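Novice: Whatever this is, show me its structure:
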Amino acid sequence: MRGRKKPTKSANKGAAPSGQIRIIGGQHRGRKLPVHDVVGLRPTTDRVKETVFNWLMMDVRDAKVLDCFAGAGSLSFEALSRFASHATMVELDNRAAQQLTANAELLKLDNASIVNTDAMSFVGAAATTQYDLVFVDPPFNKGLASVCCEKLEANAWLESNALIYVEVESDNQDFSAPDNWQVLKEKKAGQVWCRLYQRK
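Specialist: You can find the predicted model right below:
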């Protein structure tokens, strides 16, 4: 779950109204999905999503997606709208996971899996499949991003040229990625710092 402090008004510019997320591209473009009122939940804003999926424009179709801290599922549902082959959404909070399931049913998706468990435990186990595209967008100020990325690499969750999107707080000086990940894109937007890596 993205259990973060709520962003300032300016940082949230371009987001869907409180209580919902909006799909901004693909076959479900314009659809709005309800978001459960979970304390600290911060769906990725439309502005950040637009940047991320511009980066991923040529890479989403047919991709197997893993969303490690799914929260409201904003990134996963966007990827599925843009014809990703499958998305696995890992979410610890039970109510948020139930809402992800309900929203997948609302969109009539048969290629979304919701796993109601701790992301660190999930990626800490030996991989059962490999993913082409992974979203790592953990709660702020808990030091989870670096450890999650290390586990993804160590436990063989990634395809050989996988893309990994990482989103952390903009003042985070501690994040580090595995040595064999190359930075392709980078941007700071309000309270968030975004990077797209490719595994080499």
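Novice: drop to CA atoms for contacts and neighbour counts, all remaining ones
Specialist: Will do.
Novice: Centroid-nearest residue for the chain?
Specialist: With distances taken as C-alpha atoms, centre = their mean, the chain has residue 135 as the residue nearest its mean C-alpha position (3.8 Å).
Novice: what about residue 126, distance to residue 155?
Specialist: Here the distance between residue 126 and residue 155 works out to 5 Å (C-alpha to C-alpha, to the nearest Å).
Novice: Same question for residue 20.
Specialist: Applying C-alpha to C-alpha, one obtains 34 Å for the distance of residue 20 from residue 155.
Novice: next one: residue 114
Specialist: From residue 114 over to residue 155 the distance is 20 Å, taken as C-alpha to C-alpha.
Novice: Please generate a structure for the following sequence too, so the two can be compared:
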Amino acid sequence: MAKSRAARKPAAGAGELRIIGGDWRSRRLRFPEAGGVRPTPARTRETLFNWLVYHLAGSRCLDLFAGSGALGLEALSRGAGTATLVDHTPALAQALKANLRALDCDRAEVVCQSVESYLRQPPGAPFDIVFMDPPFRQGWLDTLFPLLAQPGWIRDGGWVYVEQESDGATTTPPAAWQLHRQKTAGQVRYSLYRVGAGTEPQT
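Specialist: Coordinates of the predicted model:
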């Protein structure tokens, strides 16, 4: 029995992600500890997806700095139509593909490319929800907010979720983005914005 329990532990140099809701609830997935990956904690994910509960079904999602896939995979588990997961670290991209195969999921695309390079190319069909959890204290939001604000990336009335360090100044979002929800948990401030003419006041 002890041997069986030990076999379920993550291997050295590996992390483990547990999906907390939806079709894949309680599924555990492995990912390499590469590229400084920092999965969004379960409690924060639960809050975020409670905010988005009425907007997930059939949505097109973009997970930037996908890392372990915590946000994109959770969205797919809870009914998102498709997800594009972008991460520049080859080991993480390969793990994402392997985990999608393990979940028997063909509704996601993994892109092994820097987020900045990805957003500098012409967009395809606009996304309904964008998740963005960049490395802290590197000024990523100042660079990426203007790129995401270009026409074609996010549909009118879509959503952008952002994580950043709680002890830093909040990066000013594009004029068309309205803050819908915001919370702080330890060292992380997480915010949800509504984009464009579909904005609605915070309740």
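Novice: Overlay the chains and give the TM-score.
Specialist: The TM-score (TM-score structural alignment, normalised by the length of the first structure) is 0.89; 184 aligned residues with a C-alpha RMSD of 1.3 Å.
Novice: Which one's more surrounded, residue 114 and residue 155 of the first structure?
Specialist: The residue with more neighbours, out of residue 114 of the first structure and residue 155 and counting by other C-alpha atoms under 10 Å, is residue 114; that gives 19 against 15.
Novice: Give me the distance between whatever helix or strand the more buried one lives in and the centre of its chain.
Specialist: For residue 114 of the first structure, the host element (DSSP states H and E) is strand 112-115. Here the centre of mass of C-alpha atoms in strand 112-115 of the first structure, compared against the chain's by C-alpha atoms, centre = their mean, to the nearest Å, lies 13 Å away.
Novice: How about stretch 124-137 of the first structure?
Specialist: With C-alpha atoms, centre = their mean, you get 12 Å for stretch 124-137 of the first structure.
Novice: Where in the second structure does it fall?
Specialist: Under TM-score structural alignment, the alignment places stretch 124-137 of the first structure onto residues 120-133 of the second structure.
Novice: Which strand runs longest in the second structure?
Specialist: In terms of residue count, the longest strand belonging to the second structure (DSSP state E) is strand 154-165.
Novice: what's the spacing between the residue nearest to the centre of the first structure and residue 28 of the first structure?
Specialist: In this structure, residue 135 of the first structure lies at 20 Å from residue 28 of the first structure, with C-alpha to C-alpha as the measure.
Novice: need the helices for the first structure, in chain order.
Specialist: If you assign secondary structure with DSSP state H, the helices in the first structure sit at 46-55, 74-81, 94-106, 119-124, 144-154.
Novice: which of those helices is buried the deepest?
Specialist: For those, average neighbour numbers computed from mean count of other C-alpha atoms under 10 Å are highest in helix 74-81, which has a mean of 25.
Novice: List the contacts of that helix.
Specialist: Taking contacts as C-alpha atoms under 8 Å, 6 or more residues apart in numbering, the residues outside helix 74-81 of the first structure that touch it are 21-29, 43-44, 49, 60, 65-67, 70, 86-89, 135.
Novice: Return the residue of the second structure aligned against residue 90 of the first structure.
Specialist: Matched by TM-score structural alignment, residue 90 of the first structure corresponds to residue 86 in the second structure.
Novice: my guess is its match meets residue 63, correct?
Specialist: Yes - in this structure, residue 86 of the second structure sits in contact with residue 63. The criterion is C-alpha atoms under 8 Å, and the distance is 6.1 Å.
Novice: who does the longest strand of the second structure touch, helix- and strand-wise?
Specialist: Based on contacts counted as 3 or more C-alpha pairs under 8 Å, 6 or more residues apart in numbering; DSSP states H and E, the elements that strand 154-165 of the second structure packs against are strand 127-132, strand 188-195.
Novice: residue range for the last one in the first structure?
Specialist: I take that to be strand 188-195 of the second structure. When strand 188-195 of the second structure is aligned against the first structure using TM-score structural alignment, it corresponds to residues 192-199.
Novice: average distance between that stretch and the second structure?
Specialist: Superposing on the second structure and averaging over aligned pairs (mean C-alpha distance after the TM-score superposition for the first structure), stretch 192-199 of the first structure comes out at 0.4 Å.
Novice: Could you check how far that stretch is from the centre of its chain?
Specialist: Centre-to-centre, stretch 192-199 of the first structure and its host chain are 11 Å apart (C-alpha atoms, centre = their mean).
Novice: Same question for stretch 75-84 of the first structure.
Specialist: Between the mean C-alpha point of stretch 75-84 of the first structure and the mean C-alpha point of its chain there is a distance of 11 Å (C-alpha atoms, centre = their mean).
Novice: Equivalent analysis for stretch 110-118 of the first structure, please.
Specialist: Centroid separation for stretch 110-118 of the first structure versus its chain: 13 Å, with C-alpha atoms, centre = their mean.
Novice: list the buried ones in that stretch?
Specialist: Within stretch 110-118 of the first structure, the residues that count as buried by 16 or more other C-alpha atoms under 10 Å are 112-118.
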